[in-house]
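Peer 1: Below are the sequence and a predicted model; questions follow.
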Amino acid sequence: MMSKQNVPELRFPEFSGEWEEKKLGEISQNAMYGMNTAATDFDGENVYVRITDIEEQSRKLNTKDFTSPSEINDRYLLNEEDILFARTGASTGKSYLHRSLNQNLKYYFAGFLIKFELKGGFNPNFIYPQTLTQKYDKWVKVMSMRSGQPGINGKEYSLLPIHTTSEEEQEKIGEFFNKLDRLIELEEKKLELLEEQKKGYMQKIFSQELRFKDENGNDYPEWEEKKIGEIASFSKGKDISKSDLTNEGEPCVLYGELYTRYKDVINEVHSKTNLPAQFLKVAYKNSVLIPSSGETPIDIAKATAINVRSVLVGGDINILNPINGYLGTFISMIINGRYKKRLSKFSQGKTVVHLYNNDIKKLKIDLPTYEEQKKISSFLEKFNKLIEIRNSKIEQMKNRKKTLLQKMYLS
C-alpha cells in the first residue's frame, strides 16, 4: 500500500486507499479580494485583518495592535475558518486560517489578501496545513514569479494542488494538528508569562523601587549617574557576511543576529567562520555589542553582553569594553530595560538609521556598585536561562510539527 504514489508516508492505521488531488478552486467558493480602505484606530468592535497583522512564523493574528477599517462593508466580513492568502510583495504565499478570537468582534479582510471559503465535505483544519509544507513553498516560489515584485492572483491560487481524502480521515488529521498547535500555544503562553515576570522585575530593579542587600543584610550604597563614555572604551566590528559562515572555525557574531538570535546576553555563540582572525575584530567576555545600523531608532537601541571567552564581531556593530568595576551583563540589561528610548534618540537617518560610538558615549545611566551589579545580573540571568529552556522546547515542538506535516501529507 505504501508504494502507491498518492498515499502519505505516515498515516493513522484505520485508513487506507489513495488520496485524490484537486485544485483549490474546485473545493472552494470563488476567490474574493479584500476591501481597499485605510486602517484607522481600533473602534472596539471591527477588526481590520491585513497582511502585516498575520505573524510570519505562527500564522496567527497579532492581537496587540488591532486597527479598524475606515469604511465598514459586511461583504468583506470573515467567517470562521475562511482561508486567506497574501497576493503581492515579499509576503506572497503567506496564509492564514481565520478563527474568531472574540465572538463579540467582527473581522474584515484587507485588499492585499484573497479569501477562499471551502465547500462542504472539505475540512479547513485538514486543508489549511497543506499551505505550511515545503511542497507549498515550492509552488509559491514558481507561481509568484513576475518581472517586478512577486505576486499570485485569485485565479492562480485557484490552481493550487490540494490533496483530499475521506471526511473521517480529514477530521482526524485536522484535529491531530489542532491539538499539536494547542500544545505549542500553551508553551508560548508560559514563555510570555516568564518574559512578563522578568520585565516586571527589571522595571522595579532599574527604577530602584526594589533593592538588594549585601551579604550582611545591609543596604548597598546609592547608585551614581555616569555617562557610558566614562566607564567603557569603544571599537567597531569588521565585515563578516553570511557567505563567510562555516560549520567549523572561530565563533562569530553577525549584525543581523543581534536582532534575530541574541537578547541581553550571549551565553553560546551559534555561528562560526574560517576567516583569518588577525584581519577581524575580536571582542572578549564582558564586552557589550550595540548595532550601528538598523531600520528604526527603537530597534537599533538594543544591547547584548558577551558572556563567552571571545568572539569575532562582524560589521555594523559597536563594541563597548567596560573598564574594571563595571559589568557588561548589567550594562546590557539596564540599557534594554530602562534606557532603550533614551538611547534611540541618539540615532541618525531616516530610511536606514545609524548609531555611532561617539553618541553612545553620551548616554547617561544610573549604576550601582560592582557587587550589586553582579547580584542583579545573576538574578535576571536565572530568568534568561528559564526563557532559553522554554524557547528551546517550543522550537523542538515546531520542528516536530514540520516533520509531521511532511510525513502526514503528500510531498
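Peer 2: Noted; the coordinates are in hand. All values reported here derive from a predicted model rather than from experimental measurement.
Peer 1: from here on, contacts and neighbour counts on C-alpha atoms
Peer 2: Fine.
Peer 1: where along the chain do the helices fall?
Peer 2: Assignment of helices within the chain using DSSP state H yields the ranges 124-127, 134-143, 154-157, 167-206, 228-231, 257-260, 297-300, 328-338, 340-344, 357-360, 370-408.
Peer 1: putting a second one here so we can go through both:
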Amino acid sequence: MKKVPNLRFKEFSGEWESKKIGEITIKVGSGKTPKGGNSVYTNKGIIFLRSQNVLNGKLSLNDVAYITEEINSSMKSTEVYPDDILLNITGASIGRSCCVPKKFDKANVNQHVCIIRLDSNYNPNFVMNQIISSKVQKQIDSFQAGGNREGLNFEQIKGMRISSTTVKEQEKIAAFFSLIDKKIELQTEKVEELKNYKKGLMQKMFPRNGETVPKLRFAGFTNDWEKRKLEDEFYKVNERNDGSFGKEHWISVAKMYFQDPEKVQSNNIDTRTYVMRYGDIAFEGNKSKSFKYGRFVVNDIGDGVVSELFPIYRHKKSYSNDFWKRAIQIDSIMAPIFSKCITSSGVSSNKLDDKHFLRQSIFVPDIEEQHKIGDYFKTLDKLITLQQRKLDALNEYKKGLLQQMFI
C-alpha cells in the first residue's frame, strides 16, 4: 500500500514518510508561570501567552497578558519565536495548536503551552495542520488515561507521528491552508462584528437602569414605555401532558437556548412534563450543574412538552414574541429580578419564588413598537445565523481537507 494522501497537488508524486515529532525538532518544551503568578501581569510589556491564546490554527491576542522585560529576561529559555508551533498540553483545550506568525513581537509562554520548534527541513504550518487533524488528535486521545484529556508530557509529544514529504510540497500545502485559514478568520470577524452590533443595539433599544425610554428608537415612536408588573403580562402554566404529546414533541430548553431552533432534536421524556405552547416562556428556575438559574427562553419552535424543572409562563394578551425573546435576554433588566426572586430551599437547591417573580415590574412599549423592535432583531438574527452557517461550512471544509491531504 502506497503511503500517499487521497488528495494531492498534481505536480507532486512519490511516497510520504512517517516521522516522530522528536525526530524533526530542535526544541520540545513548555513555558512556566513567573514567580507571583497573575499578580505580576502588567497592562503592557512583553506578551505572555496562555492556553486561551492558542486556538486551532490561529494565535489569538484578544485576552493576552503581559510581563515586564525584567521577568522575561529571567525566563529566556521559554521565549517563543516566529514559526514556533504552540500546543496546549493541559486542561479542556488540550490538543489545540497554532503557529507563531513570521512577523511577531517578543513573547513568552506559560507552563500549559508547549513550544515545538522544527528544524529547517520542515514547514511549521504543514506540521501544525497535521497536529490539529483527526490523525494526531487520536494519538493525543490515546495518551490520556480512560479517555480523559488531562495532560501531555514531552516524551508523548516527541513520540507523536506525523507524515512528511518534500519541502516544496510542504510549502504548497501550508500556503493552501493559510488561504483557507484567512477565509475562516475573515468570516469569524464578520460573525463577531454582527454579534457585537446586535449587542450594542440591544443596550440602546431597551430602557436600562430605571430609564423610561430607550436611548435609540425607531422614527415615529415617542411615548414613554409603560412600567408593568409581570403578573399583568404573564401567568404561570401548569398544563400537564395528557399523552397527546410524545417523544417527537419534546422541547429541549437547553438546546433552544444554546442552539438554532432547527437543531433541536427529540429526546427521551418522562411522565412529569408540562405542555409548552408556541410563544410560551420557560424559565430555568433550578440551579444545577448544567445550567445557571435565571435563563429565559421563548418557545419559537411550536407546541410540545418540556421538563417540569422549567416553569412555564404564558402571555395574557397580544404581544410580540420576537420582542420578548430579546427583552428577557438583557441582564441589566432581568438580573435584578432574578436576585430578588430566587430563594434557597436546601444546600443544593435554588428555586424561583413564582408569586414574588410575577409581582416584579418591567418597562414595556405599546404593541406596535414591540412588533417593530421584534421584527428588526428577528431579521438581524437571521443574518447572524446565515453568516454563522457560512463559518461552520468553512470549518467543515477545512476539516475534510485535513483528512484528505494528509496520511
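Peer 2: The structure has been received and is ready for your questions. The structure displayed is predicted, hence computed values, not measured ones.
Peer 1: Most tightly packed of the helices of structure 1?
Peer 2: helix 328-338 (a mean of 24; mean count of other Cα atoms under 10 Å).
Peer 1: Report the angle between that helix and helix 167-206.
Peer 2: Angle of helix 328-338 of structure 1 versus helix 167-206, following axes from the mean of the first three to the mean of the last three Cα atoms, to 10 degrees, is 100 degrees.
Peer 1: who touches helix 328-338 of structure 1?
Peer 2: The contact list for helix 328-338 of structure 1 (Cα atoms under 8 Å, 6 or more residues apart in numbering) reads 199, 202-203, 206-207, 264-265, 286-288, 301-307, 321-322, 343, 365, 373-374, 376-377.
Peer 1: give me that answer again for 6 Å
Peer 2: 264, 286-288, 302-305, 373, 377 (Cα atoms under 6 Å, 6 or more residues apart in numbering).
Peer 1: what two of these have the greatest distance between them?
Peer 2: The largest distance within these, taken as Cα to Cα, falls between 302 and 373 and amounts to 18.8 Å.
Peer 1: re the thing from before, ok, the contacts of helix 328-338 of structure 1 vs residue 399 of structure 1, which is closest?
Peer 2: Closest to residue 399 of structure 1, out of all of these and judged by Cα to Cα, is residue 264, at 25.2 Å.
Peer 1: And for the closest residue to residue 349 of structure 2 other than its chain neighbours, the neighbour number?
Peer 2: Excluding its sequence neighbours, the residue lying closest to residue 349 of structure 2 (Cα to Cα, 6 or more residues apart in numbering) is residue 287, at 6.1 Å. By other Cα atoms under 10 Å, the residues close to residue 287 of structure 2 number 18.
Peer 1: how close does residue 287 of structure 2 sit to residue 343 of structure 2?
Peer 2: 11 Å (Cα to Cα, to the nearest Å).
Peer 1: Would you mind measuring from the spatially closest residue to residue 141 of structure 2 that is not a sequence neighbour to residue 56 of structure 2?
Peer 2: Spatially, and ignoring its direct neighbours in sequence, residue 141 of structure 2 is nearest to residue 147 (6.2 Å; Cα to Cα, 6+ apart). Distance of residue 147 of structure 2 to residue 56 of structure 2, computed by Cα to Cα: 21 Å.
Peer 1: Make a markdown table from the helices of structure 1 and add distance to residue 274 of structure 1 to it.
Peer 2: Formatted as a markdown table, those follow (distance: least, Cα to Cα, whole Å):
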| stretch | distance to residue 274 of structure 1 |
| --- | --- |
| helix 124-127 | 45 |
| helix 134-143 | 31 |
| helix 154-157 | 44 |
| helix 167-206 | 36 |
| helix 228-231 | 33 |
| helix 257-260 | 18 |
| helix 297-300 | 28 |
| helix 328-338 | 27 |
| helix 340-344 | 34 |
| helix 357-360 | 28 |
| helix 370-408 | 27 |
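Peer 1: Closest one of the contacts of helix 328-338 of structure 1 to residue 46 of structure 1?
Peer 2: Lowest distance from residue 46 of structure 1 to the contacts of helix 328-338 of structure 1 (Cα to Cα) belongs to residue 302, with 34.9 Å.
Peer 1: what's the burial count for residue 61 of structure 1?
Peer 2: Using other Cα under 10 Å, residue 61 of structure 1 is surrounded by 22 other residues.
Peer 1: Also the one 10 residues further on?
Peer 2: A count of nearby residues for residue 71 of structure 1, using other Cα under 10 Å, gives 12.
Peer 1: Comparing residue 147 and residue 56 of structure 2, which residue is more hemmed in?
Peer 2: Applying other Cα under 10 Å to residue 147 of structure 2 and residue 56 shows that residue 56 carries more neighbours, namely 22 against 10.
Peer 1: So that one is in contact with residue 95, correct?
Peer 2: No. Under the criterion of Cα atoms under 6 Å, residue 56 of structure 2 is not in contact with residue 95, lying 8.5 Å apart.
Peer 1: Now stretch 89-97 of structure 2: buried residues?
Peer 2: Neighbour counts over stretch 89-97 of structure 2 (16 or more other Cα atoms under 10 Å) mark 89-90, 93-97 as buried.
Peer 1: so residue 45 of structure 2 makes contact with residue 70?
Peer 2: No. Between residue 45 of structure 2 and residue 70 there is no contact, the gap being 9.8 Å when judged by Cα under 6 Å.
Peer 1: Of these two, which one has the most company?
Peer 2: residue 45 (16 against 10).
Peer 1: need the contact list for the more buried one.
Peer 2: Per Cα under 6 Å, 6+ apart, neighbours of residue 45 of structure 2: 66-68.
Peer 1: With residue 82 of structure 2 as the reference, measure out to residue 227 of structure 2.
Peer 2: From residue 227 of structure 2 to residue 82 of structure 2 the distance is 58 Å (Cα to Cα).
Peer 1: scratch that, residue 353 of structure 2 is what I was asking about
Peer 2: 57 Å.
Peer 1: sorry, back to before: which residues do residue 287 and residue 343 of structure 2 both contact?
Peer 2: Common neighbours of residue 287 of structure 2 and residue 343, using Cα under 6 Å, 6+ apart, are residue 350.
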